[in-house]
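Visitor: Mind looking at a prediction? Sequence and model below.
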Amino acid sequence: MSTAEHATDRPSPPLLWLDNQVCFALYSTSLTMTKLYKPLLDAIGLTYPQYLVMLVLWEQDGPTVSELGERLFLDSGTLTPLLKRLEAADLVARQRDPQDERRVRIRLTPRGRALRDEAESVPACVLRSSRTALPELQALTRQLQALRAQLGQA
């Protein structure tokens, strides 16, 4: 009898059930969340990754590319094309840091700053769709951030 045949003739232990996997709960929730965001972001002309970049910039304009990457957990190979598309849309400008020419700072353009007003309705729509109280979502966010930090130390 092959290993494959042997594995299917006994029930899988609960430890291996899909619905008991935290990774699947996070993955499937992330997919669902991204689907929820899509029409909201389409209305303001952003993709989900672009929205994340813009959120960081609306919070603090002018980070370096490396600071932005650290904040978003993205490497420069992923971030650079994203920033080029935002620059082509006239939402951000990439500028060499005058104090250190090796560093590139990302700054909002007037159009990028103005887009923030259009984006202000997005979190409220997501909150309504979640049918969850704001304090509960904030607690969940803190739990997920703590889990991310713990996994990052593993």
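Guide: Okay, I see it.
Visitor: alpha carbons only for contacts and neighbour counts from here, please
Guide: Fine.
Visitor: the longest strand in the chain is where?
Guide: strand 100-108 (DSSP state E).
Visitor: Mind jotting down where the helices sit in the protein?
Guide: Per DSSP state H, the chain carries helices over the ranges 3-8, 22-42, 48-59, 65-72, 76-88, 110-119, 121-130, 134-153.
Visitor: quick one, which of those is nearest to residue 95?
Guide: helix 65-72 (10.0 Å; Cα to Cα).
Visitor: Just give the nearest non-adjacent residue to the residue nearest to the spatial centre of the chain, would you?
Guide: The centroid of the chain falls nearest to residue 52 when counting by Cα atoms, centre = their mean (5.5 Å). Computed as Cα to Cα, 6 or more residues apart in numbering, the closest residue to residue 52 that is not its neighbour in sequence is residue 72, at 7.5 Å.
Visitor: Against that first model, consider the following:
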Amino acid sequence: MADEDKDRLIAKIMETQRRLQYLFAHDRSNPLFDAHLTMPQLKILLMLGAGGGASGQELQRFMGVSLATVTGIVDRLVAHDLVERHEDPHDRRVRRVVLTAHGRQTVERIIMAGTDRQARVLRRMSAPELEVIVRATELLVTAVEADVAEERAEPVAENLH
């Protein structure tokens, strides 16, 4: 397949995805508005949800702000019972920030928002149509996993030189 054909198909997929995002936006935005989180608080919660926990220094690097700023954000998240601090089992000088049960539920609600509507929409489709979507999403997940693995391997390869 010629590069221009691939580019045309990619552009069509991206436009369709954009349309879907707007159609599902209302369902997905409700948990964000209900949570009453600032953008920095949301970023930290999502990072912790993906990684399982982080030190203050890791959060500082991730956020690109001062340690004092991170401490203030984490203090507010602790006050709302979304995160808690624990001693790092490998280094007692380090405090790790992890999600509480309430924090995990909040992240889950945000990440999974819109799934009820998505399931309702998928039920409108025939079994053969659903099989096409299953195959397409499996292919997409495989490509994303390969991209993530390559991205993670790049810094390691750079350190070897």
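Guide: Yep, it's here. Computed from a predicted structure; not experimentally measured.
Visitor: The residue nearest to residue 52 of structure 1 -> structure 2?
Guide: Matched by TM-score structural alignment, residue 72 of structure 1 corresponds to residue 63 in structure 2.
Visitor: Distance check, the aligned partner of the residue nearest to the centre of structure 1 in structure 2 against residue 30 of structure 2.
Guide: Correspondence of residue 52 of structure 1 to structure 2, assessed by TM-score structural alignment: residue 43. Computed as Cα to Cα, to the nearest Å, the residue 43 of structure 2 to residue 30 of structure 2 distance reads 17 Å.
Visitor: so who does residue 61 of structure 1 touch?
Guide: 106-108 (Cα atoms under 8 Å, 6 or more residues apart in numbering).
Visitor: which of those residues does structure 2 keep?
Guide: Contacts conserved in structure 2 for those, counting by both residues aligned by TM-score structural alignment, their matches' Cα atoms under 8 Å: 107-108.
Visitor: Give me the buried subset of the contacts of residue 61 of structure 1.
Guide: Buried by 16 or more other Cα atoms under 10 Å: 106-108, out of the contacts of residue 61 of structure 1.
Visitor: Number of residues surrounding residue 130 of structure 1?
Guide: Using other Cα atoms under 10 Å, residue 130 of structure 1 has 13 neighbouring residues.
Visitor: one step back: wait, the residue nearest to residue 52 of structure 1 touches residue 50, no?
Guide: No - using Cα atoms under 8 Å, residue 72 of structure 1 is not in contact with residue 50; the gap is 10.9 Å.
Visitor: that older thread, for residue 102 of structure 1, find the nearest of the helices of structure 1.
Guide: Minimum separation from residue 102 of structure 1 across those (Cα to Cα) falls at helix 65-72, 10.7 Å.
Visitor: tell me which residues of the closest one are tucked away?
Guide: Buried-residue list, helix 65-72 of structure 1, by 16+ other Cα under 10 Å: 65-66, 68-69.
Visitor: Closest to residue 32 of structure 1 out of the residues you listed?
Guide: Nearest member of the buried residues of helix 65-72 of structure 1 to residue 32 of structure 1, counting by Cα to Cα, is residue 69, at 24.1 Å.
Visitor: if I read this right, the closest one contacts residue 75, doesn't it?
Guide: Yes - between residue 69 of structure 1 and residue 75 there is a contact under Cα under 8 Å: 5.8 Å.
Visitor: just to revisit the earlier point, could you report the separation of the match of residue 52 of structure 1 from residue 87 of structure 2?
Guide: 22 Å.
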